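In: My questions concern the predicted model and sequence given below.
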Amino acid sequence: MTDGQVPATFRRRLVVVAISEYDEGTTAAQTRFRAGIGAQVAVVEDWWGGAALDDERRFTPSHPPKPLQSVHDLRAFLIDEDLVSAHEDEALVIYITGHGLAPQGAQHFLRLTDTRLERPLSTAFPTAELVTAALDSRAEHVLVMVDSCFSGRLEEELHTHLKALHPDRKALHTLVVLAAGNEESTPRLRAFTSALAAVHAHCTDEASGYARSHLSWEEFHTVLDTVWDPAEMADVHVLWPPSSVGRRLAASEPSPCLPNPGHTDTTLLEDARSQVGWTRAELDYYWITRATGQMSGDAGWYFTGRATLISEMNDFLAGDDSAIIVTGQAGSGKSALLARLVTLSDPRFRADPAYRPYVCRCSRKTDPQVIPQN
């Protein structure tokens, strides 16, 4: 990836393994559990496969063709999915939910409909097997979310299973496994996805400030820390990568596995300038509402001034100097000058029909050089 952008060529696959059918408890309790699992899956699919995402960010959901009742059913589904054959340019997101089992020992199992509690080794599915298949593929961007009781137990188990993982893949901070709590946690239904939903809602808020098409892992955890409510949400644990790679996943690069639900329209500015120019909402405010004395339907008028400062900045861009320092008191308009420079030098903005009338009313003498994106 370059310039903080996620290539549109990435293939995106969302694999959902959700076990909701268990022959225990009252009929009402079984109905509530199925509804709870369905609600959890809906949160995940809304984030990664929802209609609000454009085609270049939406993941294709994959479900088992029939309920997963036995270990054989789950293995057959995973064979069809062929996770180990995922390619480098594929982003994998895997969501696993259902009852978890943690018998004596260090293993974690996903309980299935036909699982017999006294025989977990042969009738329950070893969760680490599924996780390992994804991490040992060639996909460079993987997110696995394990939303079940005792899922934190996987941390120690993964470190054992993945000792043979190639050193290059061990060094990747883009292979991520999240769990709904530690090795003893028994989160309530929807507790893990409530945390996801809160992050989703925060990023959708225009005031959040996250405008890129994808979040970084650093941004994801910053938002999670902000919105986390211990009374309503599971304590999301990072099981992988190991602490030697970066326990808090302090990676600033956008991840193909984290499409930003609050992504603003950056087609207005070319990608190289989208992070230093104004967003469309800000452009509407500064170029149309605040900067003009317009009446409805009128292109309005514009103040003039600062021609000398603007000319100096334009000359810098056209020259060979490597740096320029813009100084001034707080509120004197430093950011406004820089934003004007960035915006007016962008050919996509200048050609946008919504702003062309206002651009044409600016003085040609203070226009910066139009710089196409390389």
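Out: Yep, that arrived.
In: going forward, measure contacts between C-alpha atoms and count neighbours the same way
Out: Will do.
In: Show me where the stretch 251-374 of the chain has its helices.
Out: 280-283, 307-318, 334-344, 347-351, 356-360 (DSSP state H, counting those that start in this stretch).
In: Below is an additional structure, to be compared with the one above:
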Amino acid sequence: MRYLIAAGTRHYVEEPELPLVHQDVDGVVGLFASMGYQRVLASVSHDPASADFEDALSDWCQSPGLTADDVLVVYYAGHGSRSATNQYRLACADSTHGRPRSWLSLPNLAEVVAESPLRNVLFVIDACHAAAAGAGLGAVTDTVVAGRGRGDELGSGTWLLASARHRDTAVDGAFVSELAKAYRQGDGASQRHLSPGTIADRVNQSFVASGLRQRAACSSVDQSEPPPFFPNPLFDPQAEVTGEGCTDAGSADLASHFEPRGRGVEQVYDSGSYFTGRERALRRGRDHLAGEEGPGILVVTADPGSGKSAVLWWP
């Protein structure tokens, strides 16, 4: 199952209002619903008190039926700042500077989630200086993971997609619309999912084009599998290349994997042909295929990314 928790705070006790936060929350709900996510904890989605949100998350994470294969995305929009002890925190409807516990603690949220059965978690923080949340999330998650038993799968780990870097201020309403555009671009037909890094890069391209100074960022901890958070809307099962180097249908691997690499590009839809050199390797391969080296097997081996697929495409 895919689950979404989306919340944000527009009205505050001491901080200025963020008029577009609720609109952003609703936009995230619609976007992730199109990816097959089920929304949970809607009762604490608009202007929650910090304790109410944390308690609701804690109760839900102990729900029976959650498994390591489930995927969770937690989105929060609002004011973000550092405390007197330099800990990154998020403002809620009841947050005041004289009451530290009235702020939402990212390490607390990370601990709650890390102690649940969930092993595929993405925090999307839409706030000023949001990338600063990565330190707290990572430290707590690493500590909890270190205490797990042998054989406990890591899954894709815990990810952070931040709408702004450590020193960046975030523009109210700027991130979610670009997030949706970045996702809907999709990727090559053989790619099952879009990586959060790809999403962040595309958002940043739009920020640059719009003249905005903020930049999105992403990070992860304890990752052992590809991140499954953004299903590729252009994915074609007939073109998928499996982990064994084969495809789910016929010779689609020739089109989706070897052909673009043989041209020196990343995806099938990229234009151009830039492959040069490797004359000795190509000549050896052609001689072997022509039978000039006698019977036997020719093995092509080299470091990852060195061009094995490109060489194999050409003979």
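Out: All right, it came through fine. Owing to the predicted nature of the structure, the values given are computational and were not obtained by experimental measurement.
In: what's the TM-score here?
Out: Here the TM-score for the pair of chains, by TM-score structural alignment, normalised by the length of structure 2, is 0.63; 253 aligned residues with a CA RMSD of 4.1 Å.
In: hey, where'd the helices end up in the stretch 101-250 of structure 2?
Out: Remark: helices assigned in the stretch 101-250 of structure 2 by DSSP H, counting those that start in this stretch are 106-114, 133-146, 175-184, 196-210.
In: which of those helices sits most buried?
Out: Per residue and on average, the most neighbours among those fall to helix 106-114, with a mean of 21 (mean count of other CA atoms under 10 Å).
In: What is it packed up against?
Out: When contacts are defined as 3 or more CA pairs under 8 Å, 6 or more residues apart in numbering; DSSP states H and E, helix 106-114 of structure 2 sits against helix 50-61, strand 88-90, helix 133-146.
In: what's the angle from the longest one to helix 106-114?
Out: Which is helix 133-146 of structure 2. Relative orientation of helix 133-146 of structure 2 versus helix 106-114 (axes from the mean of the first three to the mean of the last three CA atoms, to 10 degrees): 40 degrees.
In: what sits up against helix 133-146 of structure 2?
Out: Helix 133-146 of structure 2 is touched from outside by 87-89, 106-107, 110-111, 114-115, 158, 160, 219-222, with contacts defined as CA atoms under 8 Å, 6 or more residues apart in numbering.
In: what's the closest of those to His22 of structure 2?
Out: Of all the contacts of helix 133-146 of structure 2, Arg89 has the smallest distance to His22 of structure 2: 19.3 Å, by CA to CA.
In: what's the burial count for the closest one?
Out: With neighbours defined by other CA atoms under 10 Å, the count for Arg89 of structure 2 comes to 24.
In: got it, and His166 of structure 2?
Out: His166 of structure 2: 19 surrounding residues under other CA under 10 Å.
In: One more: Arg119 of structure 2?
Out: 24.
In: Equivalent analysis for the one 3 residues further on, please.
Out: Neighbour count of Leu122 of structure 2, defined by other CA under 10 Å: 25.
In: Next, the contact list for it, please.
Out: Taking CA under 8 Å, 6+ apart, we find Leu122 of structure 2 in contact with Leu72, Val73, Val74, Thr158, Trp159, Leu160, Leu161, Phe229.
In: hang on, Ser95 of structure 2 packs against Asp47?
Out: No. Using CA atoms under 8 Å, Ser95 of structure 2 is not in contact with Asp47, being 10.7 Å away.
In: Find residues that contact each of those two.
Out: Shared contacts of Ser95 of structure 2 and Asp47 (CA under 8 Å, 6+ apart): none.
In: circling back to that earlier point, would you turn the helices of the stretch 101-250 of structure 2 into JSON lines with distance to Glu17 of structure 2?
Out: Shown next, in JSON lines, are the helices of the stretch 101-250 of structure 2 (distance: least, CA to CA, whole Å):
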{"stretch": "helix 106-114", "distance to Glu17 of structure 2": "22"}
{"stretch": "helix 133-146", "distance to Glu17 of structure 2": "22"}
{"stretch": "helix 175-184", "distance to Glu17 of structure 2": "17"}
{"stretch": "helix 196-210", "distance to Glu17 of structure 2": "23"}
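In: So which of the ones you listed is nearest Arg167 of structure 2?
Out: Nearest of the helices of the stretch 101-250 of structure 2 (CA to CA): helix 133-146, 11.9 Å.
In: Would you mind giving the contacts of Leu122 of structure 2 as CSV with distance to Leu31 of structure 2 and neighbour count added?
Out: What follows is the contacts of Leu122 of structure 2, written out as CSV (distance: CA to CA, whole Å; neighbours: other CA atoms under 10 Å):
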residue, distance to Leu31 of structure 2, neighbour count
Leu72, 14, 24
Val73, 12, 21
Val74, 13, 17
Thr158, 21, 27
Trp159, 19, 24
Leu160, 18, 24
Leu161, 15, 24
Phe229, 12, 22
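In: Out of the residues you listed, which are shared with structure 1?
Out: Retained in structure 1 (both residues aligned by TM-score structural alignment, their matches' CA atoms under 8 Å) from the contacts of Leu122 of structure 2: Leu72, Val73, Val74, Thr158, Trp159, Leu160, Leu161, Phe229.
In: okay, those residues in CSV with distance to Gly188 of structure 2 next?
Out: Listed next are the kept ones among the contacts of Leu122 of structure 2 as CSV, based on distance: CA to CA, whole Å:
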residue, distance to Gly188 of structure 2
Leu72, 24
Val73, 23
Val74, 27
Thr158, 25
Trp159, 23
Leu160, 24
Leu161, 22
Phe229, 16
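In: So of these, which two are at opposite extremes in space?
Out: The distance between the two most remote of these (CA to CA) is 13.1 Å, for Leu72 and Leu161.
In: Tell me which stretches of the stretch 151-300 of structure 2 form strands.
Out: 157-162, 193-194, 217-221, 230-231 (DSSP state E, counting those that start in this stretch).
In: do you know which of those lies nearest Ala170 of structure 2?
Out: Per CA to CA, nearest to Ala170 of structure 2 of those: strand 157-162, 9.9 Å.
In: what's next to that closest one, contact-wise?
Out: Taking CA under 8 Å, 6+ apart as the rule, strand 157-162 of structure 2 contacts 119-127, 130-131, 134, 138, 141, 196, 200, 216-225, 227.
In: Just the buried subset of those residues, written out for ChimeraX, thanks.
Out: Restricted to buried positions by 16 or more other CA atoms under 10 Å, the ChimeraX selection for those reads:
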select :119,120,121,122,123,124,125,126,127,130,131,134,138,141,196,200,216,217,218,219,220,221,222,223,227
